[in-house]
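Q: Build me a model from this:
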Amino acid sequence: MSTPENDQADGPRMRRGRRLAVDVGDARIGVASCDPDGILATPVETVPGRDVPAAHRRLRQLVAEYEPIEVVVGLPRSLKGGEGPAAAKVRRFTQELAKGIAPVPVRLVDERMTTVTASQGLRASGVKSKKGRSVIDQAAAVIILQQALESERVSGRPPGEGVEVVI
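A: This next block holds a predicted model:
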């Protein structure tokens, strides 16, 4: 007989623990978090991004505060899946972040269309464009995290690709 407990035991397992998601932009960095069960992603804050060392400091503080099991960072890809200069920039940023928060693992996940989706959602909910700029990156981080959580829920594997810390 199939019960919810049996179904869960036989299907993919999701790791328990809070995660943080980061949407890296040139001017701003959106941050989101989820509950320990990985059910709901919520916005945390927008970190100014132009001063990269200060941004890394703030992200390290957030990691210390939230104690996530991992940090997922959105990797911008083209619609065809390729990587351009923006992806290279995010990879460099992520490598430094991974060094600064080790041993907390960092994973890169595909963020195609997250900012567009976040913009549409904010507009649909009546958020004005001026106010929207301050929260768009947080909303994109929420979408990145929700997609990562769903990926793990379905596959039973951590989402995206792990970032190896190079010293």
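
Q: all contacts plus neighbour counts: C-alpha atoms, from now on.
A: Noted.

Q: which residues of this structure fall in strands?
A: For the chain, the strands defined by DSSP state E occupy 19-24, 28-34, 41-48, 70-75, 106-110, 161-162.

Q: Just list what the lengthiest helix in the chain packs against, helices and strands only.
A: Ranked by residue count under DSSP state H, the longest helix found in the chain is helix 129-155. Secondary-structure packing of helix 129-155 (3 or more Cα pairs under 8 Å, 6 or more residues apart in numbering; DSSP states H and E): strand 19-24, strand 28-34, strand 41-48, strand 70-75, strand 106-110, helix 114-124.

Q: so can I have CSV of the ones you listed showing mean neighbour count and distance to Pro4?
A: Compiled in CSV, these are given as follows (neighbours: other Cα atoms under 10 Å; distance: least, Cα to Cα, whole Å):
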stretch, mean neighbour count, distance to Pro4
strand 19-24, 28, 25
strand 28-34, 25, 23
strand 41-48, 21, 24
strand 70-75, 27, 27
strand 106-110, 22, 30
helix 114-124, 16, 33
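
Q: quick one more, to check against the first:
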Amino acid sequence: MPEALASQLPLDLTVRGRRMGVDVGTVRVGVALTDPDAILATPLTTLDRDLKKHFDVKIAAKLVREHSVVEVAVGLPLSMAGEHTASTEAAVDWAERLARRLAAQEPPVPVRLVDERWTSVQSHRQLLEAGVSRREHRDKVDQQAAVTILESALQTARRAMERAEPADGRGTDKNTDTKADESALSANSEGDLT
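A: Here you go, the predicted structure:
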């Protein structure tokens, strides 16, 4: 596996810049993009899959450069039991091809794999709620799935950051945290528990 393909690691939100989300299908590839602060994910485009010459991967790499993307999140379509399928292998192959291209550029751009088991269902639901007719879903669902993959990756990264750093910004020190917890239970000057 290429070094630039960071299998299922969370996005690194300490680096400012756009993130790209990718939904790899058998026929089309949906692409979404965040703003530079990685707050909002929006649909960007849909690419036609090219299983012979891989022009879709080349175009995706070009989009990364054009939009100054700092990380890419590619959906990993596992089965509901969490097992690999033919779709999983196709998405990993696509992600590896993109990772090789992006590792060769300066600076290299990492590609992350993101569990996407529920994205298709969520994407169809969101399109229906937005008033998009079922007839128009085919053209929009790939981009919406890429948005959902990207939003999921951003949420996972934010949760990982919150666990790593307390709300007050201090570094985590188990001894300090334990002492703070013990002092909260200590008696105040009147002998009452605080």
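
Q: circling back: go through the strands of the first structure and name the closest to Ala98 of the first structure.
A: strand 106-110 (5.9 Å; Cα to Cα).

Q: so can I have a markdown table of the helices and strands packed on helix 129-155 of the first structure showing distance to Leu97 of the first structure?
A: Shown next, in a markdown table, are these (distance: least, Cα to Cα, whole Å):
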| stretch | distance to Leu97 of the first structure |
| --- | --- |
| strand 19-24 | 11 |
| strand 28-34 | 13 |
| strand 41-48 | 14 |
| strand 70-75 | 10 |
| strand 106-110 | 8 |
| helix 114-124 | 21 |
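
Q: How far off centre is stretch 126-136 of the second structure?
A: Put simply, stretch 126-136 of the second structure sits 24 Å off its chain's centre (Cα atoms, centre = their mean, to the nearest Å).

Q: Ala118 of the first structure against Ile143, yeah?
A: Yes. Assessed by Cα atoms under 8 Å, Ala118 of the first structure is found in contact with Ile143 at 7.3 Å.

Q: rewinding a little: looking at the strands of the first structure, which is closest to Gly81 of the first structure?
A: Closest approach to Gly81 of the first structure among the strands of the first structure (Cα to Cα): strand 106-110, 8.6 Å.

Q: Next, the mean deviation of that closest one compared to the second structure.
A: Using mean Cα distance after the TM-score superposition for the first structure, strand 106-110 of the first structure ends up 0.5 Å from its aligned counterpart in the second structure, as a mean over the superposed pairs.

Q: got it, and stretch 88-98 of the first structure?
A: Looks like 0.8 Å for stretch 88-98 of the first structure (mean Cα distance after the TM-score superposition for the first structure).

Q: of all the strands of the first structure, which lies closest to Ser134 of the first structure?
A: strand 41-48 (7.0 Å).

Q: Between helix 129-155 and that closest one, find me the angle.
A: With axes from the mean of the first three to the mean of the last three Cα atoms, to 10 degrees as the basis, strand 41-48 of the first structure and helix 129-155 are set at 130 degrees to each other.

Q: ok, now which ones touch the residue sitting nearest the centre point of the first structure?
A: For the first structure, Ala21 is the residue whose C-alpha lies nearest the centre (Cα atoms, centre = their mean; 2.4 Å). By Cα atoms under 8 Å, 6 or more residues apart in numbering, the contact list for Ala21 of the first structure reads 30-33, 71-74, 141-142, 144-145.

Q: Thank you, goodbye.
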